[in-house]
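Enquirer: let me see the structure of the following:
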Amino acid sequence: MKISKNNAEHYIWGDNSDGWHLVKNQDLSIIHECMPANTSELKHYHQQARQFFFILSGIATIEVDGNEITLYPQEGVEVPPLVPHQMFNKSNKEVEFLVISQPTSKGDRVFVE
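Expert: Predicted structure coming up:
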């Protein structure tokens, strides 16, 4: 079955950010996310999930294990399990990206202060 933001399961997270489940199973999760301007998620890590963040449009900043990385369209970064990370949109435009998790990150998140 063909999948897109138009027919995928949608949810709201964080500061009015959108997410669409493109693939949603225990072994693999692919989510298309959209963060409004000047928003961020909470710093966290995953006990088992390895993640890959890939920017579709806009400019994102991600902190991975204390290092800040700026990601432009068509760029990505891998985050291994147990590594603290936090996504930011510090720009004045929305940012759209894919989050690919293996296995799924559902129920696997541990928040860091």
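Enquirer: make it CA atoms for all contacts and neighbour counts henceforth
Expert: Fine.
Enquirer: tell me which helix or strand L22 sits in.
Expert: Using DSSP states H and E, L22 sits in strand 17-24.
Enquirer: how about F53?
Expert: Applying DSSP H and E as the criterion places F53 in strand 50-57.
Enquirer: in whichever helix or strand comes after that strand, what's buried?
Expert: Per DSSP H and E, the first helix or strand lying C-terminal to strand 50-57 is strand 60-64. For strand 60-64, burial by neighbour count (16 or more other C-alpha atoms under 10 Å) applies to A60, T61, I62, V64.
Enquirer: could you check the angle strand 60-64 makes with strand 50-57?
Expert: For strand 60-64 against strand 50-57, the angle by axes from the mean of the first three to the mean of the last three C-alpha atoms, to 10 degrees is 160 degrees.
Enquirer: any idea which helix or strand comes after strand 60-64?
Expert: strand 67-71.
Enquirer: what's that next one in contact with?
Expert: Strand 67-71 is contacted from outside by I55, I59, A60, T61, I62, E63, using C-alpha atoms under 8 Å, 6 or more residues apart in numbering.
Enquirer: wait, which of these is closest to G19?
Expert: For the contacts of strand 67-71, the closest approach to G19 (C-alpha to C-alpha) belongs to I55, at 13.9 Å.
Enquirer: let's see this one next, to set against the first:
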Amino acid sequence: MKHSAAETIHLYLTLEQSSLLLEALIEQPFKTVFEIIGSLNLQAQQFYQATCDQQQPQLIILDNADFSLCIRALGELPYNRVSGLIHYLHQQLSTQLVNATELSADNTATGTRA
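Expert: This is a model prediction of the structure:
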């Protein structure tokens, strides 16, 4: 299913970070996470390209509901294991929110629509 830009979240994660996210999801009831695990596994294939630096963050796209489920799943793991990733995700979301607000303000000022 296609989602509009407003319904998706673009994250940049390293292989280690995406593995931690998958680990958290695996602990959840299968019927609620199997689709997102499949999507994340498909997107993680980019880490296994010959030219890819696994320490370099790669784009991962999630819809809002899947992102919410990921955050809830991370919240069930020990704090010391996930606090760095949660902080990193918060920084990315804050940056996206600021950018979206600025874009909206620019479009309003010029009379265009995003």
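Enquirer: TM-score of the superposed pair?
Expert: The TM-score (TM-score structural alignment, normalised by the length of the first structure) is 0.31; 60 aligned residues with a C-alpha RMSD of 4.2 Å.
Enquirer: who does the strand holding F53 of the first structure touch, helix- and strand-wise?
Expert: Strand 50-57 of the first structure sits against strand 76-79, strand 95-102, with contacts defined as 3 or more C-alpha pairs under 8 Å, 6 or more residues apart in numbering; DSSP states H and E.
Enquirer: what is the first one packed up against?
Expert: It refers to strand 76-79 of the first structure. Contact analysis of strand 76-79 of the first structure by 3+ C-alpha pairs under 8 Å, 6+ apart lists strand 50-57 as its packing neighbours.
Enquirer: picking up where we left off before, kindly calculate the angle that the strand holding F53 of the first structure makes with strand 67-71.
Expert: Using the same axes, to 10 degrees: strand 50-57 of the first structure against strand 67-71 is 40 degrees.
Enquirer: give me the buried stretch members for stretch 10-19 of the second structure, please.
Expert: Of the residues in stretch 10-19 of the second structure, H10, L11, Y12, L13, T14, L15, Q17, S18 count as buried by neighbour count, 16+ other C-alpha under 10 Å.
Enquirer: checking the last one next. Helix, strand or coil?
Expert: Right, S18 of the second structure. Three-state call for S18 of the second structure (DSSP: H, G, I helix; E, B strand; the rest coil): helix.
Enquirer: for stretch 25-36 of the second structure, measure first residue to last.
Expert: One end of stretch 25-36 of the second structure to the other measures 8 Å (C-alpha to C-alpha, to the nearest Å).
Enquirer: contacting residues around that stretch?
Expert: Contact with stretch 25-36 of the second structure is made by I37, D66, C70, A73, L74, as judged by C-alpha under 8 Å, 6+ apart.
Enquirer: my guess is the fourth one contacts L22, does it?
Expert: Spelled out, that is A73 of the second structure. No - with contact defined as C-alpha atoms under 8 Å, A73 of the second structure does not reach L22; the gap is 9.3 Å.
Enquirer: of the buried residues of strand 60-64 of the first structure, which is the nearest to I12 of the first structure?
Expert: Nearest to I12 of the first structure out of the buried residues of strand 60-64 of the first structure is A60 (C-alpha to C-alpha; 18.5 Å).
Enquirer: how about the top helix by length along the second structure: buried residues?
Expert: Using DSSP state H to define each element, the second structure has its longest helix at helix 79-110. Across helix 79-110 of the second structure, burial judged by 16+ other C-alpha under 10 Å covers V82, L85, Y88, L89.
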